[in-house]
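**Q** Predicted model follows, preceded by the sequence.
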Amino acid sequence: MRVLGVDPGLTRMGVGVVEGRIGAPMRMVAAGVLRSPADAPIAERLLVIEGQVEQWLDEHNPDAVAVERMFAQEGVRTIMGTAQAAGVAMVAAARRGLPVALHTPSEVKAAITGDGRAQKEQVAAMVVRILKLSSAPKPVDATDALALAICHVWRGGAADRIAEALQRQGVSLPSGNVPMHRERGRRKGGFR
């Protein structure tokens, strides 16, 4: 399973792609940061981010996209820009028919470190360890995006296995409960 993790932000959006599955070593495919000019109007900034997200989707061909779920801990102005940037990433994925999952920071921390209240340094250290890197990617937004992608591989893969087991037993899932990823290459042709 190949997952694009997105740590949303209007000025800096962390992106990271990992490949792996539950019970097997995971590897980093790419990590980086997308940027938009702080002095541009919001609509132009979102357009810049959308173009960069599209490039990452084209280049890395993920099976799913994992985005950090926002919560209103900071000021409304900050959360609005971050939420708008997250929405752009989700729309770009949906346009391609890719499943999108939202994970809260505490879910990611718990999945990566075992502690939902872990510090950023602890998460970064575990990302380095899990992906067998020499150091954490910089800036921290890229490392956070990798953590999101790792979390999704582990959580999304488990959800897929449960859904498949239920389907084999003849249990139908309520609408909206579909497997979290698809076989690679089956989603070409746009939104379904």
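**A** Arrived safely, thanks for sending. Numbering: from 1, shown residues only.

**Q** hey, let's count contacts and neighbours off CA atoms from now on
**A** Will do.

**Q** where along this protein do the helices fall?
**A** 42-60, 76-95, 105-113, 120-131, 140-168 (DSSP state H).

**Q** Now do the shortest one: distance to the chain's middle.
**A** By that I understand helix 105-113. Taking C-alpha atoms, centre = their mean, to the nearest Å, one finds helix 105-113 lying 13 Å from the centre of the chain it belongs to.

**Q** ok, and for it, which residues are buried?
**A** 105, 107-113 (16 or more other C-alpha atoms under 10 Å).

**Q** Also the fourth one?
**A** For helix 120-131, a neighbour-count test (16+ other C-alpha under 10 Å) marks 123-128, 130-131 as buried.

**Q** now Glu107: how far from Gly116?
**A** Taking C-alpha to C-alpha, to the nearest Å as the measure, Glu107 and Gly116 are separated by 6 Å.

**Q** And Gly9, by the same measure?
**A** For Gly9, the distance to Gly116 - C-alpha to C-alpha - is 22 Å.

**Q** Leu148 now?
**A** 13 Å.

**Q** between those two, what contacts are shared?
**A** Taking C-alpha atoms under 8 Å, 6 or more residues apart in numbering as the contact rule, Leu148 and Gly116 both touch Val108.

**Q** put this beside the first:
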Amino acid sequence: MIVAGFDPGSRRFGVALLLERQGTIRMLHCETISLKQMDFLERMQAMWHNLNEILERFRPDEAALEEGFLGANARSQNVLAQVRGVVMAAMIHHQVPLSLYSPRTVKQAVTGSGNAGKDQVQRMMGRLLCLESGAFKEDESDAMAVAYCHLLSRPRGVMKSARTTEKRRRK
């Protein structure tokens, strides 16, 4: 199963695709879509285009998106709501089931603490997926965390991270 995870932002947008096979979770792809040099509507159009390319290339079975958080100001909330709308529209267009998770739920699933900082999430995703530190950006690790949270939340058998599998091979 392939799960796409998204960390929405209007200027930088994290995308990660995780592959779960036989209970083991591995990184398939991650990237940060950078949209800084465009006006808002151009950014939304570029995001739509990039999302469609990713969805056509990897054909995820399911997707997960981080919900907005209440701490942001009203303007930021509005912009992020529109960004999430672009993601939702792309998922509907490609008929990919989408689940939403609060930032607290994602952090809890990945680090064990709903109050974890971005650096903790990034370190933990590196450990769980056996990736070298610095091999991915903050937006990418957040997207990985959303996808990982979704995989852990699914009513399936026991999931193992790549790290657990690596340890077993070494013995």
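**A** Sure, I can see it. As the structure is a computational prediction, the values presented were derived from the model and not from experiment.

**Q** Can you pull the TM-score for these?
**A** Put the two chains on top of each other and the TM-score (TM-score structural alignment, normalised by the length of structure 2) is 0.85; 157 aligned residues with a C-alpha RMSD of 1.7 Å.

**Q** would TSV of the helices of structure 1 with distance to Val18 of structure 1 be doable?
**A** TSV is the format used below for the helices of structure 1 (distance: least, C-alpha to C-alpha, whole Å):
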stretch	distance to Val18 of structure 1
helix 42-60	10
helix 76-95	16
helix 105-113	14
helix 120-131	9
helix 140-168	6
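
**Q** closest one to Val15 of structure 1 among these?
**A** Minimum separation from Val15 of structure 1 across these (C-alpha to C-alpha) falls at helix 140-168, 5.0 Å.

**Q** In that closest one, which residues are buried?
**A** 140-160, 163.

**Q** I'd guessed Ile62 of structure 2 sits against His94; true?
**A** I think there's a mix-up here, since residue 62 of structure 2 is Glu and not Ile. No: between Glu62 of structure 2 and His94 there is no contact under C-alpha atoms under 8 Å: 10.5 Å.

**Q** These two: who's more crowded?
**A** Using other C-alpha atoms under 10 Å as the criterion, Glu62 of structure 2 and His94 rank with Glu62 on top: 20 against 14.

**Q** quick one: the alignment partner in structure 1 of the more buried one from Arg161 of structure 1, how far?
**A** Alignment note: Glu62 of structure 2 maps to Ala64 in structure 1; criterion TM-score structural alignment. Ala64 of structure 1 sits 16 Å away from Arg161 of structure 1, going by C-alpha to C-alpha.

**Q** what do you get for Ala66 of structure 1?
**A** Between Ala66 of structure 1 and Arg161 of structure 1 the distance is 18 Å, computed by C-alpha to C-alpha.

**Q** now do Ala40 of structure 1
**A** Applying C-alpha to C-alpha, the value for Ala40 of structure 1 to Arg161 of structure 1 is 45 Å.

**Q** hmm, back to that, closest to Ser36 of structure 1 out of the helices of structure 1?
**A** helix 42-60 (5.3 Å).

**Q** Please spell out which residues along that closest one are buried.
**A** So for helix 42-60 of structure 1, counting by 16+ other C-alpha under 10 Å, buried means 42, 45-46, 48-50, 52-53, 56-57, 60.

**Q** Let's have these in CSV, adding distance to Gly75 of structure 1.
**A** Compiled in CSV, the buried residues of helix 42-60 of structure 1 are given as follows (distance: C-alpha to C-alpha, whole Å):
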residue, distance to Gly75 of structure 1
Ile42, 17
Arg45, 20
Leu46, 20
Val48, 24
Ile49, 22
Glu50, 24
Gln52, 26
Val53, 25
Trp56, 29
Leu57, 31
His60, 34
